[in-house]
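J.: Predicted coordinates and the sequence they were generated for:
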Amino acid sequence: MTHPVPARVARLCEQVSPLLDDAGREAAAAVRAGLAEPLRLAVVGRVKAGKSTLVNALVGRRIAPTAAGECTRVVTWYRYGAPERAELHLRDGTRQELPLVDGRLPESLGVPDADVARIVVHLQAGALREHTVIDTPGLATLTAANEAATREAVLGAGDPAAGSSDAGQADAVLFVFREAERQDEVEFLRQFRAATGELAASAVNAVGVLSQADLFDGAGMDPFDAAEGQAARLAAARVADVSAVVAVSGLLAETARTGRIREQDARVLAAAADVPEQRLRLRHRMPLPDGVDQAALERLYPVLGNYGVHRGRERAGAGAHRLVGWLESVSGMARVEELLRRSLLSRAHALKAMRALTVLTRSAQRAGAEAALALIEEARLDPALHPVRELRALRLLVAEAPASPLRAALEQVSADTTDTARLGLPHEATPDEIAGAARQRAAAAQSQSAFALMPAEVEAGRVLARSYQLIARRARP
């Protein structure tokens, strides 16, 4: 563990653990163990929002069940690991193998779902090297226990509004909106901000997707164009809750990435290329023209949806490879992954540190351990944990002064890349060039902070100046 952020948090865990009660020591040990793991990304949304389909697209496997069943009522973790397998982590602390069926989670768990804390699936999927995906039961479900499982996994136990939550197990959230936001979604996002402690006034650790973009009613527009417009409106309305919202079709992405399209399917679609779209929509009332395999075409509708079938016909003539490439492109999944990389994965160490500080602080407060609280405060001021302060300042700025000229600089410097990238300099820049540029920008940020009118801009300028000073120090110790 050579990165300074997790190394400093690990040292803090070792320092405070002896000062905590049994529950606090257990929490500190869990925090310490989690520092070496990939970012934990919870996928959250209402029932039927398309969460599990999106998870399958993220993982590149048709592993998550999309129809209602016992598995969809339990929180499921998808982690990188071999051999590929699934396990039930029961509430009594024991574990039990859950055999996969044709590479997918089974419909039945074999035990009451109330006895299951979570399902853990180990897969050799490249995407899971960077982040562990936590698939959650839907919000606003008719089964209170299902929604409670989601809230416990993401928000933790206790009352987030009262500051008594354990901060949950997720480092970040991918929130899935289906259409316009609902009141329960707004409330959940508010509680997530409260539960995450260090981010109580920001949206650093939450991004949004508007799912099922292929089903949007565009009133004559392309459904994806209509969905993009709605995503932009959601992002503007929830600027304090999610850093961005992008439109995506989880179904098209899942189909493209999980090998569901074969050459035979492409030929079936191509044969229907000249059939008017309205005739396809009326296919149950009148037979399709000769040469179109109606039964085979019908089997493609659940795989591609109306949009994929009707718009994919003209690409299918070039073969399955061309069709799959179009599905991948139009689905919007690449934009989702870019959003995850830019907003979450590039800052994974700082996000995990924020959650760790929240867990340790609340454990120390419950135990009345003043000495532990003093050590935590000392760690907050350590230059090694300055990235935590950067992210907090950034999202405060986005929430209070989104048009501030400091925003772009703070976004760039808070990305967990190289110092040359943070400064926008060529990779081959010399230490003297790096130090000189950093000092100039530190002075400019201090000046902007001095003349700022809004508290968020004052803090952003101070934090940015300190960031540049630390870069200059690293370049020329």
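T.: Received it, and whenever you're ready, just let me know what you need.

J.: drop to CA atoms for contacts and neighbour counts, all remaining ones
T.: Noted.

J.: Distance from the helix or strand containing residue 353 to the middle of the chain?
T.: Here residue 353 sits within helix 348-367, counting by DSSP states H and E. With Cα atoms, centre = their mean, to the nearest Å as the basis, helix 348-367 stands 19 Å off its chain's centre.

J.: Same question for stretch 293-308.
T.: The answer for stretch 293-308 is 31 Å, by Cα atoms, centre = their mean.

J.: And that stretch, what's buried?
T.: Using 16 or more other Cα atoms under 10 Å as the test for burial, stretch 293-308 gives 294, 297, 300, 303, 304, 306, 307, 308.

J.: for the residues you listed, which one is nearest residue 186?
T.: Closest approach to residue 186 among the buried residues of stretch 293-308 (Cα to Cα): residue 307, at 29.9 Å.

J.: which residues touch the closest one?
T.: Counting by Cα atoms under 8 Å, 6 or more residues apart in numbering, residue 307 touches 214, 215.

J.: Give me the distance between the nearest residue to residue 224 once chain neighbours are set aside and residue 199.
T.: Distances taken as Cα to Cα, 6 or more residues apart in numbering put residue 213 closest to residue 224, at 5.4 Å, once the chain neighbours are dropped. Distance of residue 213 to residue 199, computed by Cα to Cα, to the nearest Å: 30 Å.

J.: Between the two, which has more neighbouring residues?
T.: Neighbours per residue, other Cα atoms under 10 Å: of residue 213 and residue 199, the larger number sits with residue 213, 29 against 24.

J.: contact partners of the one helix or strand residue 14 maps to?
T.: Using DSSP H and E, residue 14 sits within helix 4-16. With contact meaning Cα under 8 Å, 6+ apart, helix 4-16 is reached by 1, 28-29, 31-32, 35-36, 349-350, 353, 356-357, 360, 372, 375-376, 379, 384-385, 387.

J.: Just the buried ones from these?
T.: If you count burial by 16+ other Cα under 10 Å, the buried members of the contacts of helix 4-16 come out as 28, 31-32, 35, 349-350, 353, 356-357, 360, 372, 376, 379, 384-385, 387.

J.: who touches the spatially most central residue of the chain in this structure?
T.: Among the residues of the chain, the one closest to the centroid is residue 174, at 3.4 Å (Cα atoms, centre = their mean). Applying Cα under 8 Å, 6+ apart to residue 174 gives the contacts 41, 42, 43, 44, 206, 207, 208, 209.

J.: how many other residues sit next to the first one?
T.: Residue 41: 25 surrounding residues under other Cα under 10 Å.

J.: Next up, a structure to set beside the first:
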Amino acid sequence: MTASTSTAEAPAGLLQQARALLIRTMTFYRDDPRTASWLRERLERIEAPLRIAVTGRVKSGKSTLINALVGAELAPTDAEERTQVNTVYQYGPEPRITAYTPHGAAQNVPVTTLDPGTIRDLQRWRPDEISRLVIDSPSPGLQAITLIETPGVSSSAVKETGRSALAQILSEADAMLYLTRHPHQTDIQFLQSAHELEVARRAPINTILAFSRADEVGSGGSDAMPSADRVAELYRNEPRVRSFAQYVLPVIGLLGQAAATLDADDFDALAALARLSSAEFENLLLSADRFVNSTTPETVSTTTRQDLLQRFGRFGVEHAVTLITRGAGDLKKLRSALLADSRLNDLQESLHQQFVERQEALRARSVLMAVEMVLRANPRSGGRQLRGEFERLLANAHEWDELRLLSALRSGQVRLPPHEREAAERLLGAFGNQRHIRLGRRPDAPESELSNRASDALLQWRTLAMDPMRDHVHREAARTVLRSCERLIADTSVRDTAG
């Protein structure tokens, strides 16, 4: 290629385009310090870990599940709803707590360790005194994501401030994990209202719905999880839920927290309980007082029993002991079995696949939502060009279409024959966004091989998209994969030109 020939460049991705629009919007509102500062914060967050709001109705198990996901007991868990302020759990090399007032002033709370009791006391402050807590923790579980715990959707804190939890979530988070014991009309209405903005309606790709106390479904006991699975399947296919949630799954938050924080002392105590006869153990579990105050076995102290019951719950203690008697004979095996049975592994995999692996699409969504909120709240003359660019980005955000279809394939909302599903997921980027991975080829595959593979895929999915024997849903799915193939073809053309 000669020096006078321009080098072909691939078109900027959605996040790059959204970021550029955010900067132009910030420049347009530079004479409005409050708006410009708010937009600057959103610009800075693009480089920070993905922010996931953990929200839901009062006492849906938000704190418990946060502890399970982090793998440490940070969020305080109480019998009553105590969270009054948004609490951000983020990675930091040293433990630190920062409290923010509604006016933005920050105050560091001196701590050497992160004690849930200290956090609990701060969370009980009135929202007009402390609007946000930021907890820095060196927990590895927070290196890839930041978790934001909100007050319960119907809590007194939300009503007292006059600002809904919805506004906070839209402002603070890239994605949402919504917890409920069982979906009620309140949950559906809240989640629908979270998708009122144009960006949210165009890209309902940031929500996972979890039944966080699956062990309580139906009559509880051994039939609870199968019942919860059936309920989850019903809601996955419910049109209103499908319009905003990418996945619906059951999880036992308390069991997940116990598994994630299980240590050698816990295992020794549970193993001692497992050595009791069935009759003795069942007798212990007749009431909490009997379990805590019993002296059988003598090696398990009252303090240990209280801790086990608080962290595991009655169901968790019984389940852990059952697993030990069935062969989970060491700490590693028990933790693995508890994590699997709690479905925490499933939730973590869903969070990783739906959110972490596709975080650029989610960040672009957050950026464009911020731009939309500003253009709506503070319209001014001369903003037509910004609005036009905003609309163009929304109309061409294929990355969002890919995410929606991947979610639909994984949740069973769209069903394809196994060979078609595998090919579709690969072309949509489920196993990696690199071109050779999408095309199922080695990293060192020559350009000619990648080009031929992309052309073959294009022809296959064009045929499926036009198949009159398929219904509208499946033809639309095929068209989404087809557009992904077209992008791969375009990418190949750009590389050939550049070469």
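T.: Nice, I can see it. None of the values given here were measured: they were computed from a predicted structure.

J.: picking up where we left off before, give me the mean deviation of the next helix-or-strand element following the helix holding residue 353 of structure 1 from structure 2.
T.: Moving toward the C-terminus from helix 348-367 of structure 1, the next helix or strand (DSSP H and E) is helix 370-380. Here the mean offset of helix 370-380 of structure 1 against structure 2 after fitting is 3.1 Å, by mean Cα distance after the TM-score superposition for structure 1.

J.: rewinding a little: could you pull out the buried residues of the helix holding residue 353 of structure 1?
T.: Residues of helix 348-367 of structure 1 classed as buried by neighbour count (16+ other Cα under 10 Å): 348-365, 367.

J.: Tell me which other helices or strands that helix touches.
T.: helix 4-16, helix 22-34, helix 370-380, helix 386-400 (3 or more Cα pairs under 8 Å, 6 or more residues apart in numbering; DSSP states H and E).

J.: Is it possible to get CSV of those that adds distance to residue 250 of structure 1?
T.: Shown next, in CSV, are these (distance: least, Cα to Cα, whole Å):
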stretch, distance to residue 250 of structure 1
helix 4-16, 33
helix 22-34, 29
helix 370-380, 39
helix 386-400, 28
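
J.: Relative to residue 461 of structure 1, which of those is closest?
T.: Closest among these, using Cα to Cα: helix 386-400, at 9.0 Å.

J.: Compute the distance between the aligned partner of the residue nearest to the centre of structure 1 in structure 2 and residue 74 of structure 2, please.
T.: Counting by TM-score structural alignment, residue 174 of structure 1 lines up with residue 177 in structure 2. In this view, residue 177 of structure 2 and residue 74 of structure 2 are 18 Å apart by Cα to Cα.

J.: for residue 339 of structure 2, same thing?
T.: 19 Å.

J.: got it, and residue 176 of structure 2?
T.: Here residue 176 of structure 2 is placed at a distance of 20 Å from residue 74 of structure 2 (Cα to Cα).

J.: more crowded one of the two?
T.: With neighbours defined as other Cα under 10 Å, residue 176 of structure 2 and residue 74 compare such that residue 176 has more, 26 against 23.

J.: Wait, residue 211 of structure 2 touches residue 224, no?
T.: No. Using Cα atoms under 8 Å, residue 211 of structure 2 makes no contact with residue 224, being 11.5 Å away.

J.: which one of those two has more residues nearby?
T.: Between residue 211 of structure 2 and residue 224, counted using other Cα under 10 Å, residue 211 has the larger neighbour count: 26 against 16.

J.: what sits against the more buried one?
T.: By Cα under 8 Å, 6+ apart, the residues touching residue 211 of structure 2 are 179, 180, 181, 182, 228, 232, 248, 249, 250, 251, 252.

J.: Swap in 6 Å and give it another go.
T.: Neighbouring residues of residue 211 of structure 2 by Cα atoms under 6 Å, 6 or more residues apart in numbering: 179, 180, 181, 250, 251.

J.: To which residue of structure 1 is the last one aligned?
T.: What that stands for is residue 251 of structure 2. By TM-score structural alignment, residue 251 of structure 2 lines up with residue 248 in structure 1.

J.: Could you tell me how many residues sit around that match?
T.: Considering only other Cα under 10 Å, residue 248 of structure 1 is surrounded by 27 other residues.

J.: got it, and the one 10 residues further on?
T.: When neighbours are counted by other Cα under 10 Å, residue 258 of structure 1 registers 15.

J.: from memory it sits against residue 61, does it?
T.: Yes. Using Cα atoms under 6 Å, residue 258 of structure 1 is in contact with residue 61, at 5.4 Å.

J.: right, and the match of residue 251 of structure 2 touches residue 332 too?
T.: Yes. Using Cα under 6 Å, residue 248 of structure 1 makes contact with residue 332 at a distance of 4.7 Å.

J.: what about the helices in the stretch 201-350 of structure 1?
T.: 223-237, 250-257, 263-271, 277-281, 294-316, 320-331, 333-343, 348-367 (DSSP state H, counting those that start in this stretch).

J.: Format these as CSV; extra columns: distance to residue 437 of structure 1.
T.: Below are these laid out as CSV (distance: least, Cα to Cα, whole Å):
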stretch, distance to residue 437 of structure 1
helix 223-237, 34
helix 250-257, 43
helix 263-271, 55
helix 277-281, 59
helix 294-316, 50
helix 320-331, 39
helix 333-343, 24
helix 348-367, 24
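
J.: Ok, which of those helices comes nearest residue 154 of structure 1?
T.: Residue 154 of structure 1 lies closest, by Cα to Cα, to one member of the helices of the stretch 201-350 of structure 1: helix 348-367, at 11.4 Å.

J.: mind listing what the aligned partner of residue 87 of structure 1 in structure 2 touches?
T.: Using TM-score structural alignment, the partner of residue 87 of structure 1 in structure 2 is residue 98. With contacts defined as Cα under 6 Å, 6+ apart, residue 98 of structure 2 is in contact with 107, 108, 109, 133, 134.

J.: what about the last one, neighbour count?
T.: Counted with other Cα under 10 Å, residues neighbouring residue 134 of structure 2 total 19.

J.: Check for me that it belongs to a strand.
T.: Yes. Applying DSSP: H, G, I helix; E, B strand; the rest coil, one finds residue 134 of structure 2 inside a strand.

J.: Leaving out chain neighbours, which residue sits closest to it?
T.: residue 88 (4.6 Å).

J.: what about the aligned partner of residue 85 of structure 2 in structure 1, neighbour count?
T.: Alignment note (TM-score structural alignment): residue 85 of structure 2 maps to residue 74 of structure 1. Residues lying near residue 74 of structure 1 (other Cα under 10 Å) number 26.

J.: Fine, thanks again, bye for now.
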